[in-house]
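Participant: structure of the sequence below:
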Amino acid sequence: MWQAPSWTEVANGYLDLTQWGPPPWSEIQWVTLRNVIELAEDS
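Facilitator: As a prediction, the model looks like this:
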């Protein structure tokens, strides 16, 4: 059975974590992260 990746894996696929850095994230980063996840889920 196909299993959807976790949102963390999805986000990691879209973000360059070496530039993004670990949590805690700023509000702007959270907004961007949420947008990335929404785009990933819609595609």
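Participant: okay, CA-based contacts and neighbour counts for the rest of this
Facilitator: Noted.
Participant: Provide the secondary structure category for Asn12.
Facilitator: Counting by DSSP: H, G, I helix; E, B strand; the rest coil, the backbone at Asn12 sits in helix.
Participant: next, the second sequence, to be compared with the first:
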Amino acid sequence: MSEKSGQGSDGAVYTHIKKLVQAGYIAQDKRITGNKGQTNYTL
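Facilitator: Model prediction:
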């Protein structure tokens, strides 16, 4: 994700996303697809 957005490391991007989820600005949906985890975010 960071390569596409140009916002820095994955850890930094995840930290910002986590704060937005906690504040209620975005919703997080985690699923297991096959043997991989997938997380989707919506506004």
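Participant: let me see the TM-score of these two.
Facilitator: Overlay of the two chains. TM-score (TM-score structural alignment, normalised by the length of the first structure): 0.38; 20 aligned residues with a CA RMSD of 1.9 Å.
Participant: tell me the helix or strand right after the lengthiest helix in the second structure.
Facilitator: Looking across the second structure with DSSP state H, the single longest helix is helix 10-23. Sequence-wise, the next helix or strand downstream of helix 10-23 of the second structure (DSSP states H and E) is strand 27-33.
Participant: elements contacting the helix or strand that comes right after that following strand?
Facilitator: On the C-terminal side of strand 27-33 of the second structure, the closest following helix or strand by DSSP H and E is strand 36-42. Applying 3 or more CA pairs under 8 Å, 6 or more residues apart in numbering; DSSP states H and E, one finds that strand 36-42 of the second structure contacts strand 27-33.
Participant: chain center to stretch 5-24 of the second structure: distance?
Facilitator: Here stretch 5-24 of the second structure is found 7 Å from its chain centre; the criterion is CA atoms, centre = their mean, to the nearest Å.
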